[in-house]
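*Asks:* Below is the sequence, then the predicted model.
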Amino acid sequence: MTNNLTLKTAIRTALMGSVLVAGSQTAFADGIPPHERQPLFGDLHVHTNYSLDSYFGFNPNGPREAYHFARGGEVNLFASASPKLKVPLDFAAVTDHAETLGKKAICTDPKLKAYDSDSCVAIRNKSQSREQAECNFLGPQKEGCIQVTDPCDMDNKVCQVKTRDQWQNIQDAAEDFNAPGQFTTFVAYEWSATGNQNPGSFHRNVIFRNHNVPNTPLHSKLPESQVPDQNGEMIPSPEKLWTWLKSECTEENGCEVLTIPHNSNLSYGSIFREPENRGYAELQQEMEPLVEIFQAKGDSECRVGVGSNDELCDFEKRDRRQARKRCPKGSTLSKLPSPVQLEDSWLSFLPSRDARLYCVPICKENSNPRENDCAWPNSYVRNGLKDGLAYEKYLGVNPFKYGIIASTDTHNGISGATEEDQYNGHHGAADNTPEERRVGGVGGYLGTNDINNPGGLAGVWAEENTRDSIFDALKRRETFGTSGTRLKIRLFGGWKYADDMHRQPDMIQQAYEVGVPMGSDLPNTRVDEKTIPKFLVWATKAPNSANLQRLQIIKGWLDKKGKTREKVYDVACSDGLKPHPKIHRCRYNPKTVINTVDLTDCSYSPTTGAVELKTVWTDPDFDSSERAFYYARVVEYPTCRWSQWDVARTILKPIPNVPATIQERAWSSPIWYSPSN
């Protein structure tokens, strides 16, 4: 959806004598009440051929092409693909790897002496590119990686100049394509850090409010980004990044910035690791208001058997599916209602009847999940949110008070290309054909192509489509993420909501006036100790996708013994059904669940499900002494996964152990509750 300026905004702008031009910094949102905020969709994680790993993949698209594509333009990709979005994005940010901006520029300039170095020759040798990409990014800790001379080590001054030149080009592209009221760009980059002892990533996208930015990006291999580890070796530190950004990006120079971690599922738990002290936790909360929950390299929400007993956690995971084992007795999964315990007519909706029976082992200390098919509990957003409650109790601050977004992490410069039926891959020549997507891969670091996906979208509720308005929404965490479709979702919390407020035409205005939106803390304004919080939750279907199946609220809390817990509540069901009053699940109806998708042509039922779901929900298990968070999730009826679209259009057979269908979804940002004491 491209959001045009409202009439009121145009009048205000005219009265102020402002002119709407590309790159203008005019703030249009003054005077627009909160309930008139509107949903905008974007992509805050986009790589172009300015990133070395994108260049390796024969990607012809730079920052300008990425923004042209985001606005609805067509770009060249490969001989067989000239992709174009069905609907333009509202906003985007090019986030190329800061670590390789100078390298790529040096190695493609024949005038420089490093051009003929072994490293640059390897970089330009496309047949070696995938393995070389791992060597460049992962360094000596990657077993079997043949190290070559870093071209920036050969002439660091030239590398610094080239990095600044590329950084300026990125800024220029953002300024030239920024069109307030129509399309918003953000100057940005990625800080791509990995540890010394393992390839677990703790990457951050660095997003600036406007054109006032540092002269050069700080990358993870510079001394300013590093601290000594327990062995005295220098390693990247997010704290050093945040400290540098605070010193370089100040109110005095008109600069403002935030960072967004991504791929916690590939982080070995480093995204949600224990903060070193209260100061670290405070800095993290200040600089990092959001987390990317979903992208092309998988879902990071939660994991079945790893702190969660939610069958919908089994969604776009990056393990080898044939390696998963049946969950042992006594695992958290055994707490799910079983068919024996319930009437057949009240079984939960499940992606498959066996989904709840499979677990991935929890990693032991120093285990490599890519080699041992295990998972770290603190590699998932929901577990991080739960841990944040405990840290808040003991440190006085919650370092993981994250709002939710999603994005693509495309390395083709095709911002927002998330349609399953138009998937051309996101990693260059490695996955640009149906055949490559079945058997190919982009190296051990990224795994095989069949476990990748088209990625997700970032959603914000903002007054206008401008930098200031969207950045403000990001900062206050009034955001949501989708798995790729344009679902809309909102969550509000308060103490005085009427049970029928969701039926009122002014429900959103009421929700703001007597409560708070997602991303906020519930105010300590309870009438008495018996007052229980209520939540207004609302979602609408995406155009060109299946109808809604159910609307959920996920609660996490810290119990009286200091243990973190979670529970999933279905709060609104489609097809006239209601959640079971005891197990809080939508009634299972085989007639509306089975065979809603024709796998031969990927058509699906246009009548099954709901166009809109909304309700006011009261927490039936509320305990005023326990810290808690609540976020909403809406789930569509099944549609074909990209891999099944490839099967339907070719003579190829289905990929073993890969689901034919998925359930697209959206996640709201949480609302937090803390005891008044």
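*Replies:* Ah, there it is. All values derive from a computational prediction rather than experimental measurement.

*Asks:* Every contact and neighbour count from this point should use C-alpha atoms.
*Replies:* Will do.

*Asks:* other SSEs contacting the longest helix belonging to the chain?
*Replies:* Longest helix in the chain, counting residues (DSSP state H): helix 156-177. The helices and strands touching helix 156-177, judged by 3 or more CA pairs under 8 Å, 6 or more residues apart in numbering; DSSP states H and E, are helix 63-70, helix 101-107, helix 151-154, strand 184-186.

*Asks:* ok, and here's another one to check against it:
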Amino acid sequence: MSMRSGLVAPVLILFLTAGSLAQDSPPAAPKPGADYSPYPKQDFPNRVFFGDTHLHTSYSTDAGMFGNTLGPDAAYRFARGETVTSSTGVPARLHRPLDFLVVADHAENLGLAPLIEESDKRLLASEWGKRVHDLTRAGKPGEAYAMWGAAVTKREDPLKNIAGLMESMWHRITKAAEEHNEPGLFTALIGFEWTSSPDGSNLHRNVVFRDNKDKADQVIPMSAYDSEDPEDLWRWMARYEEKTGGQVLAIPHNGNLSNGLMFDTVTLSGKKPLDRDYAERRSKWEPLYEVTQIKGDGETHPLLSPNDEFADFETWDKGSFGAAKEKDMLPREYAREALKQGLVYKQKLGENPFKFGMIGSTDSHTSLATSGEDNFFGKATAMEPSEDPIRFEERITGYLPDPQGRDYAIRHYQASASGLAAVWARENTREALWDAMARREVYATTGTRPIVRVFAGYGFTDKDLYRSDFAKYGYDNGVPMGGDLKQSDKAPTFLVRAMRDPDGANLDRIQIIKGWLDSAGKTHERIYDVAVSGDRKIGADGRAKKPVGNTVDVKNATYTNAIGAPFLQAFWKDPDFDAGQNAFYYVRVLEIPTPRWTTYDARYFGLKRPDDVPASIQERAYTSPIWYNP
């Protein structure tokens, strides 16, 4: 061995020993109190979660007695991404799982269809229950449903004297929620629907619990048998919170089917003008509004917003479930007009009864929370995907005769494949999601999953759009969607970012919609295009006149992302700000045109596409407003 080779081993041993010592020795500790990681102290919402707050299963009588055989367990499994066979035998799956779900079955005779299926002894001991059971088992569910509908209309609960019946079905629902709730992975929020329908007008609310089963089981859901007045629902909610120490909120929906009652100027029972007490209670118990779902879009109407070329979207304006609509009802049915009237009440009463954030959800009665145009399983089991004419032609409204003999029927091909609720929160838990809903840091989508963020303040500049700490800076120096701006002599500035659904269509534009109250007490609205895709220009009037274009191939039900942009952002300063005027601002994000579900169906089943609905639509998102109230 040479001297050179003899030195290798000691040197190698020395090197390995030094390395081992370095690994075994702890690193030098930083100074006490040093904060190297920026994240332990961050507490602002940093994730958006998508879900459905309005899904019906077989436990809803108007679902279970019309063929839906899937209960809450199947609904949760489907929402979590599993393949579930629908009630008509069709395998169904979401393209991506949801983050959360509220099974919101109707409280009125909750679980009646499963009780019939099980031939429940308690049900059969009732003369009415046995009659409904026997009709259903004899293949006459329509007659059985008509019996039930007559009872609901009269507000006479036919099963009220059967002790423990409703409790047992409610406990099944809360048990399913508990079994599927996995904090951090998937949230199963407990809830139900209170189905108020005076004279067939839709005043429905979904009640959502922040709590677990132990608290929710201490009550029985309030139903329309108890009362059809929302003020009585709020009293029920207050009693629940007092009794259990828990928390609940209510989400109204379908103002477009309320025939002017959803945002009425008088109370339902007393017909008294709204006062401050009413305004405070409504704002507290109903922080959100379901602005889009299967039964049409409720942002605005072309007669209310004639300068909004995007206002006529999935419009349902023929009537309620009981009568045709009069045009003077429209201002009391749509979100944008209600937000404007809320400014009037704020000025008059010192409180705003219509201060709500906006979400979307499905209102599906199939147990399948589908909101994709290419994966739409319909309003109810009878209208699930099929070449049967019922898929397009079944009436959703218009069964009851209009007092004046008018046709107000809306058919299923006019149903919308909508929508979803997007929630900005820190974590995927009941508490975090509910708290975000309560503070209105949410937005609605018509079924797709774009990511939208907005901050408003007084010191933002256009350079802040490019900050690496965009979200932290926004929270530190402004307010997010659902927030309130403090009084200022400065015009507010806005930072907006929008990113397309990664599996979806490019974006057309970002708009800010402003509503305000002038010194004469008159409300106004204006739309500002703040970011547009392509080489289009925004004019001095704040609008881009040129449409984005349309790549939809109607025959083949396809489109391309050759137009639009995957990401848009904008800095905007209100050019018409008046420090003395009440105002609100919300963001609307429009996607490029894509095929409507009826176009996909026509292609898949070889059917004639209905010619009075568009072949393509522009999916969209609406954020909760930001309010300025001097």
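*Replies:* Now that the structure is in, tell me what you want to look at. This structure is a prediction, so every number in the text was calculated from the model and none was measured.

*Asks:* what's the most buried one of the helices and strands packed on helix 156-177 of structure 1?
*Replies:* Comparing these by mean neighbour count (mean count of other CA atoms under 10 Å), strand 184-186 ranks first with a mean of 28.

*Asks:* so where in structure 2 does it end up aligned?
*Replies:* The alignment of strand 184-186 of structure 1 onto structure 2 (TM-score structural alignment) spans residues 187-189.

*Asks:* Check stretch 481-495 of structure 1 too.
*Replies:* Under TM-score structural alignment, the match for stretch 481-495 of structure 1 in structure 2 covers residues 444-458.

*Asks:* now the strands: where do they sit in the stretch 501-630 of structure 2?
*Replies:* For the stretch 501-630 of structure 2, the strands defined by DSSP state E, counting those that start in this stretch occupy 507-517, 523-532, 567-573, 583-591, 594-595, 616-617, 620-623, 626-628.

*Asks:* Point out the most buried one among the ones you listed.
*Replies:* Of all these, strand 620-623 has the most neighbours on average by mean count of other CA under 10 Å, namely a mean of 27.

*Asks:* post-alignment, that strand versus structure 1, mean distance?
*Replies:* Aligned to structure 1 and superposed, strand 620-623 of structure 2 gives a mean residue distance of 0.5 Å (mean CA distance after the TM-score superposition for structure 1).

*Asks:* That strand aligns to what range in structure 1?
*Replies:* Under TM-score structural alignment, the match for strand 620-623 of structure 2 is residues 665-668.

*Asks:* and for that stretch, what are the contacting residues?
*Replies:* 403-405, 479-483, 485, 487-491, 518, 631-636 (CA atoms under 8 Å, 6 or more residues apart in numbering).

*Asks:* What is the aligned counterpart of Thr540 of structure 1 in structure 2?
*Replies:* Aligned by TM-score structural alignment, Thr540 of structure 1 pairs with Met499 of structure 2.

*Asks:* Quick check: that match touching Arg453?
*Replies:* No - the pair Met499 of structure 2 / Arg453 is not scored as a contact, 9.2 Å apart, by CA atoms under 8 Å.

*Asks:* Neighbour count: the two, which is higher?
*Replies:* Applying other CA atoms under 10 Å to Met499 of structure 2 and Arg453 shows that Arg453 carries more neighbours, namely 22 against 18.

*Asks:* Enumerate every residue touching that one.
*Replies:* The neighbourhood of Arg453 of structure 2, defined by CA under 8 Å, 6+ apart, consists of 480-481, 496-498.

*Asks:* Dump those into TSV; add distance to Val219 of structure 2 as well.
*Replies:* Shown next, in TSV, are these (distance: CA to CA, whole Å):
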residue	distance to Val219 of structure 2
Pro480	35
Met481	33
Val496	42
Arg497	42
Ala498	42
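
*Asks:* Quickly name whichever of these is closest to Pro40 of structure 2.
*Replies:* Pro480 (21.5 Å; CA to CA).

*Asks:* What residue, apart from its backbone neighbours, is nearest that closest one spatially?
*Replies:* Leaving aside its sequence neighbours, Pro480 of structure 2 sits nearest to Phe455 (CA to CA, 6 or more residues apart in numbering; 4.6 Å).

*Asks:* now Asn49 of structure 1
*Replies:* Leaving aside its chain neighbours, Asn49 of structure 1 sits nearest to Tyr55 (4.5 Å; criterion: CA to CA, 6+ apart).

*Asks:* Over to Met329 of structure 2?
*Replies:* Distance criterion CA to CA, 6+ apart; nearest residue to Met329 of structure 2, sequence neighbours excluded, is Gly260 at 4.3 Å.
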